[in-house]
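Asks: one predicted model, sequence on top.
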Amino acid sequence: MPRFYGRGQWDPKLISLQITCMQCSHYLALGVLLAVCHGQHLSLDQFFSYELHAIESVDGIKTSFAHIFTGFASAIFLCYFVERAKKCLDFGVTLYLIDLIICWTYKGFPASWSWWIVHGIALVLTVVLGEYLCSRRELEEIPMLDLFTRRNLNSPRKKSTQMD
């Protein structure tokens, strides 16, 4: 189904639904990756605690790995939920700003430098890869013939191609 990107209009319902979908899919992907990395030993601290991003331990490396690779998944979600390359920066920063606020309310302001590095890398991956994927999707050709005509199965044009 071809998409037309006309003038962007202010639609608060759509924007809030897109933000909600992005947050939910981000934490779902993060949960799956954390479950793959840690197995059954999954806790909310791995989602929101800055103390577990310590690169000195194996568990910290696993947690950081899951957070960084969630950036890849979030870029794909940007491509499906937002669909516009010029909005990827806004939605990516909003995603990680809300994550920062949640982490702040959960355990206090992130004081670990490794937390900032991991989330910074994930943010850059999300925005850059999301813009790339959305721009590729926006540049796809629109099939003009299918947009303006509806072929009848019994049309003479269809029969002439079948006889050849």
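Replies: Yep, it's here.
Asks: going by C-alpha atoms from here, please, whenever you check contacts or count neighbours.
Replies: Noted.
Asks: separation between Gly92 and His67?
Replies: 14 Å (C-alpha to C-alpha, to the nearest Å).
Asks: cool, Leu147 as well?
Replies: Counting by C-alpha to C-alpha - Leu147 and His67 are separated by 42 Å.
Asks: of those two, which one has the most company?
Replies: His67 (27 against 10; other C-alpha atoms under 10 Å).
Asks: that one and Trp116 touch, don't they?
Replies: No. At 11.3 Å, His67 and Trp116 do not qualify as touching, with contact defined as C-alpha atoms under 8 Å.
Asks: give me the neighbour count for the closest residue to Cys37 other than its chain neighbours.
Replies: Spatial nearest neighbour of Cys37, excluding adjacent residues (C-alpha to C-alpha, 6 or more residues apart in numbering): Lys62 at 5.8 Å. Lys62 has 21 neighbours, counted by other C-alpha under 10 Å.
Asks: also this one, for the comparison:
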Amino acid sequence: MPPRRRKPPRAGALTELPPLKIVRSILLLQLFYYAAASVLILFTTLVLGQKFSLALVLDWHSVRGDTTVGWTIGFLWVVDGFLVVIPILLLIARSKLVPDFALTIHFIHLIITSFYTKSIPTNLLWWSLEAASAALTISLGVWACRYRELQPISFGTAPKKATANGAGEADDNTRGSAGTGRNVDAGPSYEMVSVIRGDENV
């Protein structure tokens, strides 16, 4: 019996994003997520004259609606969701994968916060701000990646210059070497001529 032929992998399968690359991207995104949050919270606490502690980053009790510091830290987490779009654009760069990575970042943050406080967050404000941060990350990430995907690809040819009649005219460095004044990539040119058949012009 001849050996059975393996089915080729479909387009967009794990061959494009191997598991190790996925894990590395998640780790890098998570590190940036916490690094940006730490810098934002540290700067804010220094400005407000408060003492910085790790609990402000990992403790969900720090996000409170009855204090100015609690509202400020909650707002900074939303800003952090905006900043994490930058590494998502650089590392992922595919719009259809943005929701998966964005939700993974916030889910890991939920797990780490729960382990740090030894309790699942029960603060409605914390959940609302995390949902807003995730929605902001997904929407901006998808938009940025789609904008990058839709950019025209240049193959080293010079752009055409528009003439007065609207036709594109090639630059001087794209003209034919024989001095014909015709664009090399434009293909053959055709000209309409009068055909004389008997005594009539057709």
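Replies: On my side now, so go ahead. Keep in mind that this is a model prediction, so the values were computed, not measured.
Asks: counterpart of Leu150 of the second structure in the first structure?
Replies: The alignment partner of Leu150 of the second structure in the first structure, by TM-score structural alignment, is Leu139.
Asks: what about that match, distance to Thr63 of the first structure?
Replies: Taken as C-alpha to C-alpha, the span from Leu139 of the first structure to Thr63 of the first structure is 36 Å.
Asks: who's more crowded, those two?
Replies: Thr63 (24 against 8).
Asks: quick one, strands of the second structure?
Replies: Ranges of strands in the second structure, per DSSP state E, are 161-162, 168-169, 196-197, 200-201.
Asks: so the second one aligns onto which residues of the first structure?
Replies: The one in question is strand 168-169 of the second structure. So strand 168-169 of the second structure sits over no part of the first structure, by TM-score structural alignment.
Asks: the lengthiest helix in the second structure packs against which elements?
Replies: Secondary structure of the second structure per DSSP state H: the longest helix is helix 19-48. Under the contact definition 3 or more C-alpha pairs under 8 Å, 6 or more residues apart in numbering; DSSP states H and E, helix 19-48 of the second structure sits against helix 55-58, helix 68-83, helix 85-91, helix 98-117.
Asks: out of the ones you listed, nearest to Lys161 of the second structure?
Replies: helix 85-91 (32.1 Å; C-alpha to C-alpha).
Asks: how big is the offset of that closest one relative to the first structure?
Replies: Once fitted to the first structure, helix 85-91 of the second structure is off its aligned match by 1.4 Å on average (mean C-alpha distance after the TM-score superposition for the first structure).
Asks: how far does that helix sit from its chain's centre?
Replies: In this view, helix 85-91 of the second structure has its centroid 5 Å away from the chain centroid, taken as C-alpha atoms, centre = their mean, to the nearest Å.
Asks: list the buried ones in it?
Replies: For helix 85-91 of the second structure, the neighbour count (16 or more other C-alpha atoms under 10 Å) marks Val85, Ile86, Pro87, Ile88, Leu89, Leu91 as buried.
Asks: stretch 56-68 of the second structure too?
Replies: Counting neighbours by 16+ other C-alpha under 10 Å, stretch 56-68 of the second structure gives Leu56, Val57, Leu58, Asp59, Trp60, His61, Ser62, Val63, Arg64 as buried.
Asks: so what touches stretch 36-56 of the first structure?
Replies: 30-31, 34-35, 59-64, 66, 99, 102-103, 106-107, 110-112, 114-115, 118 (C-alpha atoms under 8 Å, 6 or more residues apart in numbering).
Asks: how about 7 Å then?
Replies: 35, 60-64, 103, 106-107, 110, 112, 114-115 (C-alpha atoms under 7 Å, 6 or more residues apart in numbering).
Asks: can I have the buried ones of these as a ChimeraX selection?
Replies: Listed next is the ChimeraX selection for buried residues among the contacts of stretch 36-56 of the first structure, using 16+ other C-alpha under 10 Å:
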select :35,60,61,62,63,64,103,110,114,115
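Asks: in CSV: the contacts of stretch 36-56 of the first structure, plus distance to Thr20 of the first structure.
Replies: Formatted as CSV, the contacts of stretch 36-56 of the first structure follow (distance: C-alpha to C-alpha, whole Å):
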residue, distance to Thr20 of the first structure
Ala35, 22
Gly60, 28
Ile61, 28
Lys62, 26
Thr63, 23
Ser64, 24
Cys103, 17
Tyr106, 19
Lys107, 23
Pro110, 23
Ser112, 27
Ser114, 27
Trp115, 23
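Asks: which one among the contacts of stretch 36-56 of the first structure gets closest to Tyr132 of the first structure?
Replies: Among the contacts of stretch 36-56 of the first structure, and counting by C-alpha to C-alpha, the member closest to Tyr132 of the first structure is Ser64, at 23.8 Å.
Asks: hang on, the earlier thing: closest to Thr174 of the second structure out of the helices and strands packed on helix 19-48 of the second structure?
Replies: Among those, if distance is taken as C-alpha to C-alpha, the winner is helix 85-91, at 33.6 Å.
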